[in-house]
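> Provided below for reference: sequence and predicted model.
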Amino acid sequence: MTTTTTPTRAGRREWIGLAVLALPCVVYAMDLTVLNLALPAIAADLQPSAAQQLWIIDVYGFLVAGFLITMGTLGDRIGRRRLLMIGAAAFAAASVAAAYADSAGMLVAMRALLGVAGATLAPSTMSLIRNMFHDEQQRQFAIGVWVSSFSVGSAVGPLVGGAMLQYFAWGSVFLLAVPVMVLLLVLGPRLLPEYRDPHAGRLDLPSVALSLAAVLTVIYALKRMAEHGASPAGAVLLAAGVAIGAAFVRRQGRISYPLLDLRLFRLAVFRAALSAYGLSCLAMFGCYIFITQYLQLVLGLSPLVAGVATVPWALGFVAGSMLAPGWARRWGGGQVLVRGLAAAAAGMALLMLADTRHALAWTVAGMVVMSLGMAPVFTIGTEMIITSAPPERAGAASAIAETSSEFCGALGIALFGSLGTVLYRSTLAAAVPEAGEQALSTLGGAVAAAQAAPGPAGELLLAAARAAFTDALQWTAGVGAVLVLAASLIAARILRGGTAAAQPG
């Protein structure tokens, strides 16, 4: 006779602990957005060179991506709560130092430290949720809150940052993180459980170096290609990063305690969820870079109004994340992935109506449908990823998911950005053969060129540039819809035959 054990349900302590875990995720997302608002003031005060200004923007995201896998495995080894506390303390200290930086070099260094500290947050918080919520329905809801916290941070970041810059110096945008991290340091040890792998081996430093080098090289190459187009230098960098990544993977198969547990990829549920997660990020990031420009430079919205127009996008993520557990109970986790991806594809298809009379309404509707479809993919997909892994490797599994997000987001920006640029240039050159390189390079350049051109010539150039950019948006949205629909079919095929995670809960 077999007996089944009902998982222990979380109580008030765990739910308060979840709120504590959500706060640093909000800050993490805000830190990715608020800096752009402060750049003019930073440039006027510190007078960075062009290269320093790029590094001020980029180094945070680069090092977050580069250290995610390492931090996920390190948390499994030394304790996830301990790593989170160390990361929170480092994040607070680096935020204060960045706020009072007196040189561009110091600000770059502090942004780099913020990136390393930030890499501890996502895998630690996600894997702690795995240990705090054992009931499947409660865990799915908790992960929905976790996903929503990133959406909320992205949405309120520009609003809060803009308000701070209205009344205070640029350093204030960094100080926003300090009280949140202090609160985490005070409440974390009281509310969050500690968990580590009791059989963890030593952290393999050569693997750490290979992982960091591979991630940084590939993401830098993709970013370079997105900004400057395909070039021999970019191709060499990309090939070098892939080669280093291959060496990293080979090493993981030979050591006893790898950073990347290759056995996870043998699990159908893990592969399906990771594929859905990664391809969703690729398409979403690729389309979003065109949406923000379209709202301001084509529809003529002010930055504030354009920001308000993207709020429904964030609210759609919050709503989709909260509804996902109920959908999973009704249809099963696997079906939520498949149907969520199909809905996201429909949202991207709506963006193809952006040149109609009600362009703004269709654009906002497309963003809302897309976010309502993507949010369950991230929520249920994340839950499937971390629960398909052994509990002692939950940190490493969550780090794989986050690294996939960073990689695919960068790849989406590079691929879709390059495609959109080619479409924009060819369409504008055909419509206005005399358009100069400034107008052909970017829509912003075309707006500036049109303002400098005399009367009708400027109006003609501006209208043609806006039409060309709208065409580029429509085509990239169409490609994104096809890609996400393909991801839905891939997930369905991997899960075909039925798995525990794909059945109704």
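Done, it's in. This is a predicted model, so every value here is computed, not measured.
> C-alpha only now, for contacts and for neighbours.
Noted.
> ok, residue 427 touching residue 468?
Yes: counting by Cα atoms under 8 Å, residue 468 is a contact partner of residue 427 at 5.4 Å.
> of the two, who's got more company?
Just comparing residue 427 and residue 468: by other Cα atoms under 10 Å the higher neighbour count belongs to residue 468, 24 against 20.
> quick one, what contacts the more buried one?
For residue 468, the contact set (Cα atoms under 8 Å, 6 or more residues apart in numbering) comprises 423-425, 427-428.
> how about 10 Å then?
When contacts are counted by Cα atoms under 10 Å, 6 or more residues apart in numbering, residue 468 touches 420-421, 423-431, 443, 462, 474.
> filter those to the buried ones?
420-421, 423-425, 427-429, 431, 443, 462, 474 (16 or more other Cα atoms under 10 Å).
> reformat those into TSV and put distance to residue 353 next to each item.
Conversion of those to TSV gives the following (distance: Cα to Cα, whole Å):
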residue	distance to residue 353
420	17
421	20
423	17
424	17
425	21
427	18
428	20
429	23
431	21
443	20
462	20
474	7
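> how about these in a markdown table, adding distance to residue 404 and secondary structure?
Supplementary listing: the buried ones among the contacts of residue 468 in a markdown table, determined by distance: Cα to Cα, whole Å; DSSP: H, G, I helix; E, B strand; the rest coil:
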| residue | distance to residue 404 | secondary structure |
| --- | --- | --- |
| 420 | 23 | helix |
| 421 | 25 | helix |
| 423 | 28 | helix |
| 424 | 29 | helix |
| 425 | 31 | helix |
| 427 | 34 | helix |
| 428 | 35 | helix |
| 429 | 37 | helix |
| 431 | 40 | helix |
| 443 | 30 | helix |
| 462 | 38 | helix |
| 474 | 26 | helix |
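> show me what the strand or helix carrying residue 216 is packed against.
Taking DSSP states H and E as the criterion, residue 216 maps to helix 205-228. Packing partners of helix 205-228 (3 or more Cα pairs under 10 Å, 6 or more residues apart in numbering; DSSP states H and E): helix 50-78, helix 232-252, helix 394-431.
> next structured bit after the second one?
Spelled out, that is helix 232-252. helix 268-293.
> what helices or strands is that next one leaning on?
Counting contacts by 3+ Cα pairs under 10 Å, 6+ apart, helix 268-293 is packed against helix 303-309, helix 333-350, helix 359-388, helix 394-431, helix 455-495.
> put this next to the previous one:
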Amino acid sequence: MSNTSISHNSTRALGTQPGDTAAIAPPREPWRDWLALALLMFPVLLVAVDNTALTFALSSIARSLDASGIQLLWIVDTYPLVLAGLLVAMGSLGDRIGRRRLLFIGSTGFAAVSTVTAFAPSAEWLIAGRAGLGFFGAMLMPSTLSLIRNIFPQPNRRRLAVAIWAAGFSGGAALGPIFGGWLVENFWWGAILLVAVPIILPLLALGPLLVPESRDPHPGRVDVPSVLLSLLVMVPVVYGIKEVATHGLAPAPLAITAGGLLMGYVFVRRQRALMQGGGNAPLLDISLFSNSVFSTAITANVLALFSFNGFILFLAQHLQLLEGQSPSESGVALVPALIATVVSGLLVVPLVRKVRPGFVVAGGLLLSAAGYCLVAFGNHNNGPALLLAALLVLCLGVGSAETISNDLILGAVPAEKSGAAAAISETGYEIGSLLGTAVLGSILTASYQHNLRLPAGVAETAPAGATAQAAETLAGAIELANTLPGPLGAAVTAAARTAFDSGVHVTAAITMVLMAGTAVLAAVVLRKVPKAK
């Protein structure tokens, strides 16, 4: 790409463009804009909390609904599968019918389905309810981010608004397990779902007065085949990645993922054909990816979530299985680092007035690499302090990189396409999270299995099948150790710790190099983006 083209994209990334609906809209009092943002935070918190809170209720659900292991898996997986599959379609729909209208439809539907699902009489009912929540949840996140793009056309105010949006998402994800565990302990699992009603009421009551409507003035006709193709892309890919993360590189999930990628090729071909001819409008403007600022910011977003979720994967196992912490205790241990994500996201807003945004994104990614460096070359045998410190460094990087990359994503596209851009950003969140779990989890598991050396005498003493389970996962090894006599059990735990730590070192070294490389990419490609004014 020429320097002229890059400069043009850079100018677009942090300013308004000719023809933006937000740029020509009548000015509003600033207090109305910030109150609108406060209302938009309610659905953001709702989706973030709902995505993680139910995990700690699974044992209660299993007892209450007599759910099988497969049903419990689908109770967890149905929501993100449907959510990820519909994000692009819903983002485009919001551009067409109005983002505020779609937000209100999604909020009303989410609250209604949550209420019904909270009293589910069977596991099948709960799974269907989770699918409904995914359907309406897909309307919420792209709508909130695209509305922010249009409510705050001025780059500096928009950047702060995006930082607050990201802070709400991170805070909700952190609160989910803690809040969910408290509700289950004091009420019942359905209370987690009922919380949606009071959270969403302020938006429905005050939103029509404070949140302005925005839409693409020339949307074109919806292309139904593209909507179906987007589902055939995202659902198999997300499902395949989750299966790989759970069961390893088996042929079935790899084939499912490959099928989704093939549908992705068909989807892209159709979008290009629709852009060249008349008839229906493309569901996704593929030309957005030709903007180097947009595509690089998306890449930074995906890999920031990749690094974060991969870290949480092995840290949670370390805290609960090797340090003996309960799920709620380990959740509380993560809170300082997650607060750091929020704080760093807010602090970088004024920083980009003195430092080019591309260098801020690159610096955040380098901090993520530094966090993994501490893990790759550190000693994990002296308690969790080192790993928690490394997570703190990583979260400082993720918070700063995410905030600025999201702002670059929104600023790099015309305002009328902000729904589609927000949907792509949200899809990147989902894919990055899943890839972090699947890819790094697979590397960690493979390394653990390769390096595990159980002490002599275990096979003769262990219950039937326990040795095989210990050879597959750390959880299996700790469970085996708890069934053995003291010295032998301690030897199994030590062997499992050594094998697991070796896998963590390998995984951390790979991710450190990946994040450092991405930081260089961001610094080079985004170096022309000017400082904020």
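Noted; the coordinates are in hand. Quick caveat, the model's predicted, so the values are computed rather than measured.
> can you list residues touching both of residue 427 and residue 468 of structure 1?
residue 421.
> quick one: the helices in the stretch 1-150 of structure 2, in order.
Using DSSP state H, counting those that start in this stretch, the helices of the stretch 1-150 of structure 2 run over residues 3-13, 21-24, 30-53, 58-65, 69-97, 99-118, 123-151.
> relative to helix 123-151, how tilted is the third one?
Helix 30-53 of structure 2 and helix 123-151 are oriented at 150 degrees to each other (axes from the mean of the first three to the mean of the last three Cα atoms, to 10 degrees).
> please apply the same query to the fourth one.
An angle of 130 degrees separates the directions of helix 58-65 of structure 2 and helix 123-151 when computed by the same axes, to 10 degrees.
> pull the residues that contact helix 58-65 of structure 2.
54, 66-69, 71-73, 75-76, 120-126, 184-185, 188-190.
> out of the helices and strands packed on helix 268-293 of structure 1, nearest to residue 65 of structure 1?
Closest to residue 65 of structure 1 of those, according to Cα to Cα: helix 394-431, at 5.9 Å.
> what range in structure 2 does the following helix or strand past the closest one sit on?
Helices and strands here follow DSSP H and E; after helix 394-431 of structure 1, the next one along the chain is helix 437-441. Using TM-score structural alignment, helix 437-441 of structure 1 corresponds to residues 468-472 of structure 2.
> average offset of that stretch relative to structure 1?
In the superposition with structure 1, the average deviation recorded for stretch 468-472 of structure 2 is 1.0 Å (mean Cα distance after the TM-score superposition for structure 1).
> ok, and what's touching that stretch?
Contacts for stretch 468-472 of structure 2 (Cα under 10 Å, 6+ apart): 445-446, 448-454, 459, 475-481, 492, 496.
> buried sites along that stretch?
For stretch 468-472 of structure 2, by 16+ other Cα under 10 Å, it's 469-472.
> could you do stretch 167-186 of structure 1 as well?
170-178, 180-182, 184-185.
> one more: stretch 221-239 of structure 2?
Judged by neighbour count using 16+ other Cα under 10 Å, the buried positions of stretch 221-239 of structure 2 are 222-223, 226-227, 229-239.
> so it matches what in structure 1?
On structure 1, the counterpart of stretch 221-239 of structure 2 by TM-score structural alignment is residues 202-220.
> how far is that stretch from where the chain is centred?
20 Å (Cα atoms, centre = their mean, to the nearest Å).
> and if you look at stretch 78-91 of structure 2?
Here stretch 78-91 of structure 2 is found 12 Å from its chain centre; the criterion is Cα atoms, centre = their mean.
> same check on stretch 15-32 of structure 2?
That offset, for stretch 15-32 of structure 2, works out to 29 Å (Cα atoms, centre = their mean).
> before we move on, back to that, and the angle for the helix holding residue 216 of structure 1 with helix 232-252?
Using the same axes, to 10 degrees, helix 205-228 of structure 1 lies at 150 degrees relative to helix 232-252.
> quick one: residues contacting the aligned residue in structure 2 for residue 110 of structure 1.
When structure 2 is aligned by TM-score structural alignment, residue 110 of structure 1 is paired with residue 129. Applying Cα under 10 Å, 6+ apart, we find residue 129 of structure 2 in contact with 75, 78-79, 110, 113-118, 120, 123, 135.
> what is the equivalent residue in structure 1 for residue 499 of structure 2?
Match for residue 499 of structure 2 (TM-score structural alignment): residue 468.
> sorry, back to before: and of the buried ones among the contacts of residue 468 of structure 1, the nearest to residue 311 of structure 1?
Nearest to residue 311 of structure 1 out of these is residue 474 (Cα to Cα; 21.4 Å).
> could you find the closest non-adjacent residue to the closest one?
Leaving aside its chain neighbours, residue 474 of structure 1 sits nearest to residue 352 (4.4 Å; criterion: Cα to Cα, 6 or more residues apart in numbering).
> in terms of helices and strands, where is the counterpart of that neighbour in structure 2?
With TM-score structural alignment as the criterion, residue 352 of structure 1 lines up with residue 376 in structure 2. In this structure, residue 376 of structure 2 sits in helix 357-377 according to DSSP H and E.
> what angle do that helix and helix 292-317 make?
Going by the same axes, to 10 degrees, helix 357-377 of structure 2 makes 30 degrees with helix 292-317.
> check the mean deviation of helix 357-377 of structure 2 from structure 1.
Mean for helix 357-377 of structure 2 is 1.5 Å (mean Cα distance after the TM-score superposition for structure 1).
> return the set of buried residues in that helix.
Using 16+ other Cα under 10 Å as the test for burial, helix 357-377 of structure 2 gives 357-376.
> return the residue of structure 1 aligned against residue 308 of structure 2.
In structure 1, residue 308 of structure 2 lands on residue 284 (TM-score structural alignment).
> ok, residue 352 of structure 2 next?
Under the alignment (TM-score structural alignment), residue 352 of structure 2 maps onto residue 328.
> go on, residue 286 of structure 2?
Using TM-score structural alignment, the equivalent of residue 286 of structure 2 in structure 1 is residue 262.
> burial of its match, as a residue count?
Residue 262 of structure 1, neighbours per other Cα under 10 Å, totals 12.
> ok, and what's touching stretch 239-256 of structure 2?
Contacts for stretch 239-256 of structure 2 (Cα under 10 Å, 6+ apart): 77-78, 80-81, 234-238, 257-262, 431, 434-443, 445-446.
> and if we set it to 8 Å?
Taking Cα under 8 Å, 6+ apart as the rule, stretch 239-256 of structure 2 contacts 81, 236-237, 257, 434-435, 437-439, 441-442.
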